[in-house]
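*Asks:* what follows is a predicted protein model with its sequence.
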Amino acid sequence: MIIVLKQNAPADQVAAFCTELRGMGFEINDSTGHDTHILGLIGDTKALAESWVLANPVVDTCRRVSEPYKKANRKFHPDDTVVDVGGHKIGGGYFAVMSGPCSVEGKDQIIGIAQRVKAAGASILRGGAFKPRTSPYSFQGLRAEGLELLQEARAVTGQPIVTELMNNEHIPLFLDAKVDMIQIGARNMQNFELLKAVGKLKIPVLLKRGLSSTLEELVMSAEYIMAEGNPNVVLCERGIRTFETSMRNTLDISAVPMLKKMTHLPVVIDPSHAAGIAFMVPALAQAAVAVGADGLMIETHNDPAKAKSDGAQSLTPDQFDALMGVIRPELEFFGKTLN
């Protein structure tokens, strides 16, 4: 149930009302916007009469919510959430570009790429230390060494880092490395124990949509994280599996406006994994800006032909420079602020 309070309702009466509701067993999601103050009740509200709620002098109106996700629901939180990643904002008009190689392969490689993408306008450095691969014989990442190299790149460039967490056992390594943003990959979108674990960390989370997942399933996965106390979730559309075989996945560009309607969380697009082909990345990136995304995640490699993973979808630093030159005026046109 959503309860909209009257403007300028006395704080002591609101506090007393909240205490009464908590005493009835409800959890309250308290959201104060520019013009509204909303209490989102989480729990079994079937026995709670709307007439009883409306009788309270601080209540303006109330309505029941049918969606199973509560904390992520825009109805509970009308204003856009802005997630801060190492001083760089995502959402609420702030646009962030995350760029770097699919896999961290060496010190010179990661630092060199970090310097190039930062100079072009990327605010967050991406790079895989632990790599989930379809084949057990493919390169699995440098693991702990990869995290150390990401830290070195951050020390050189000042960029916060985002990298993928694959299981609970690696959490101590991520904490030691002071990872600025934890990525939950498409394959782990419904690894609920992992979602609950990162929910307890309070570190910003980039949650990627599963290859065959619905938007409600994606938002419900975000709900797992938020239910543990971590509100800093960014949703990522990275392409879904369809009948089309000419590209790696099909970018669901319509996911952005629909997710914006469903939830208050920031939404970014990963055009690299969506297409799997480098030449398509710039066009999909431009479409992402036009449709209202809050950021981009783009793979950039100094030598894609020799990349140990996903070279075919990686841009060169020069190509990334060109892409940023195109989207900067587009962002300005749509009123977005590039971090």
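*Replies:* Yep, it's here. Numbering: from 1, shown residues only.
*Asks:* going by C-alpha atoms from here, please, whenever you check contacts or count neighbours.
*Replies:* Fine.
*Asks:* quick one: end-to-end length of stretch 66-84, please.
*Replies:* Criterion CA to CA, to the nearest Å; first-to-last residue distance in stretch 66-84 is 30 Å.
*Asks:* so the spatially most central residue of the chain, which of the three states?
*Replies:* For the chain, the residue nearest the mean C-alpha position is V234 (1.7 Å; CA atoms, centre = their mean). Assigned with DSSP: H, G, I helix; E, B strand; the rest coil, V234 falls in the strand class.
*Asks:* second structure for comparison follows:
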Amino acid sequence: MIIVIKSGTPSVEINRLSQEISSVWGITPEIVPGKHKVIIGLIGDTATLDPHRIQELSPCIEQVLKIEKDYKRVSREYRHGQASEVAVPTPNGVVYFGEHHPVVLIAGPCAVESEAAIVSTAKRIKAAGGSLLRGGAYKPRTSPYAFQGHGESALEMLAIAREASGLGIITEVMDTADVSRVAKVADIIQVGARNMQNFSLLKKVGAQDKPVLLKRGPSATIDEWLMAAEYIVAAGNPNVILCERGIRTFDRQYTRNLLDLSAVPVLRSLTHLPIAIDPSHGTGKSQLVPTMAKAAMAVGADSLMIEVHPNPAKALSDGPQSLTPDQFEALSKELEMVGKVLNRWPQPVAALV
């Protein structure tokens, strides 16, 4: 249930109303400042609450609405149709994710392999217009014999690359025990597709204040994905970015997954959270990444996550879906043209020196 407050209502009256609701019904209201109006969200057992009785509490109440969906805080209704934004401080300034901001480019290797490689790749990504560097320190792999990442030493390499390039860092956490360690380095913590419904992990990342990028599970419905996001927000962290990375399908011959671009407009109608697209995992083939990246921008994605490796043929993981730095630079220039048409590009892509 949400209470829409009339424009111009003094904050003292909003706080008084919030306290009265808490004392009368024992529910902790959440005051959500919006671009045009303030909303008070009522989370919990609101089934027996009478909207008319709430309306009578104050003349500053414009409307009382019930949220029918199981996911409350992440629903579009919770913000009265307004989109939210996620602000990410980086060495190069604050990066904003959201439908009213330029598209954010995230790029880097699937896994951090060496200090020299991650630093050189980060510099190329920055020069080509990227804002954040992705790189796995801890890697969930289908086979127990596949490369699992360098762990804590990879986090140290990411910190060095952050210092050298000015890019923000996004890396995945797999275990609740590693959340605080990853949060010391990462500007965004990634919850991978295989952990989308690891509810203990969702609660843990929700209890810390770094933004969270939540990837869709390979067999997850959109409602299940949004409920996973609700776990994070309900634990106290409102800064969640949803990332579509392809879902499992019956045809694995031509693409690794089925990249569900229709999820973008669907999510836009259901949630206020920013939406990212990962065309690298979504297709599994580097030659398909540029086309799907441009298509993702066309349908309204707020961010793109693209795998870039200095030598994909020798990559320790996901080489076939990785672009070279030169290919990423060429793609960035194409994305710039699309972004300018859509009025969602920050500035001309810097030329490499």
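*Replies:* Here it is on my side, so go on. Worth saying up front: this structure is predicted, and the values here are computed from it rather than measured.
*Asks:* if we can go back for a sec, residues contacting the residue nearest to the centre of the first structure?
*Replies:* V83, I90, P204, V205, L206, L207, L265, P266, V267, V268 (CA atoms under 8 Å, 6 or more residues apart in numbering).
*Asks:* nearest to G106 of the first structure, of these?
*Replies:* L206 (24.0 Å; CA to CA).
*Asks:* for the closest one, give its distance to V179 of the first structure.
*Replies:* From L206 of the first structure to V179 of the first structure the distance is 12 Å (CA to CA).
*Asks:* one more: R209 of the first structure?
*Replies:* Taking CA to CA, one finds R209 of the first structure at 21 Å from V179 of the first structure.
*Asks:* where along the stretch 151-300 of the first structure do the helices fall?
*Replies:* Secondary structure of the stretch 151-300 of the first structure (DSSP state H, counting those that start in this stretch): helices located at 171-176, 192-199, 215-227, 255-262, 271-275, 281-291.
*Asks:* highest mean neighbour count out of the ones you listed?
*Replies:* helix 271-275 (a mean of 27; mean count of other CA atoms under 10 Å).
*Asks:* what's the average distance for that one when superposed on the second structure?
*Replies:* Comparison of helix 271-275 of the first structure with the second structure after fitting gives an average deviation of 0.2 Å (mean CA distance after the TM-score superposition for the first structure).
*Asks:* name the residues that touch that helix?
*Replies:* 238-240, 247-251, 278, 280-281, 284-285, 296-299, 313-314.
*Asks:* quick one: buried ones out of those residues?
*Replies:* 238-240, 248-251, 278, 281, 284-285, 296-299, 313-314 (16 or more other CA atoms under 10 Å).
*Asks:* among the residues you listed, which lie within strands?
*Replies:* Under the assignment DSSP state E, these contribute L296, M297, I298, E299 to strands.
*Asks:* of the residues you listed, which is the nearest to D108 of the first structure?
*Replies:* Nearest to D108 of the first structure among these: E299, at 16.9 Å, using CA to CA.
*Asks:* tell me the contacts of the closest one?
*Replies:* Going by CA under 8 Å, 6+ apart, the list of residues near E299 of the first structure reads S99, G100, P101, C102, R126, S272, Q313, S314, L315.
*Asks:* tell me the two of those that are most distant?
*Replies:* Largest separation among the contacts of E299 of the first structure by CA to CA: R126 and Q313, giving 14.7 Å.
*Asks:* count the residues that sit near the alignment partner in the second structure of R63 of the first structure.
*Replies:* With TM-score structural alignment defining the correspondence, R63 of the first structure maps onto L65 in the second structure. By other CA atoms under 10 Å, 14 other residues sit near L65 of the second structure.
*Asks:* surely L65 of the second structure touches P51?
*Replies:* Yes - if you go by CA atoms under 8 Å, L65 of the second structure and P51 touch, sitting 7.4 Å apart.
*Asks:* secondary structure element holding L142 of the first structure?
*Replies:* In the assignment (DSSP states H and E), L142 of the first structure maps to no helix and no strand.
*Asks:* leaving out chain neighbours, which residue sits closest to it?
*Replies:* Once flanking residues are discounted, L142 of the first structure sits nearest to A129: 5.5 Å by CA to CA, 6 or more residues apart in numbering.
*Asks:* could you do K308 of the first structure as well?
*Replies:* Spatial nearest neighbour of K308 of the first structure, excluding adjacent residues (CA to CA, 6+ apart): F139 at 6.4 Å.
*Asks:* contacts only, for the one you found.
*Replies:* F139 of the first structure neighbours (CA under 8 Å, 6+ apart): K131, R133, K308, S309.
*Asks:* try it again with 10 Å
*Replies:* Each residue near F139 of the first structure by CA atoms under 10 Å, 6 or more residues apart in numbering is listed here: S103, E105, F130, K131, P132, R133, K308, S309.
*Asks:* closest one to G112 of the first structure out of the ones in strands among the buried ones among the contacts of helix 271-275 of the first structure, please.
*Replies:* Nearest to G112 of the first structure among these is E299, at 13.9 Å by CA to CA.
*Asks:* so stretch 311-328 of the first structure matches what in the second structure?
*Replies:* Aligned using TM-score structural alignment, stretch 311-328 of the first structure spans residues 319-336 in the second structure.
*Asks:* can you get me a residue count around Q148 of the second structure?
*Replies:* Applying other CA under 10 Å, we find 18 residues neighbouring Q148 of the second structure.
*Asks:* that one -> the first structure?
*Replies:* So, by TM-score structural alignment, Q148 of the second structure is matched to Q140.
*Asks:* immediately after the longest helix that the first structure contains, which helix or strand?
*Replies:* Identified as the longest helix of the first structure according to DSSP state H is helix 317-333. Downstream of helix 317-333 of the first structure, the first helix or strand assigned by DSSP H and E is strand 337-338.
*Asks:* with the second structure superposed, average distance for that next one?
*Replies:* After superposition onto the second structure, the average distance of strand 337-338 of the first structure to its aligned residues comes to 3.4 Å, using mean CA distance after the TM-score superposition for the first structure.
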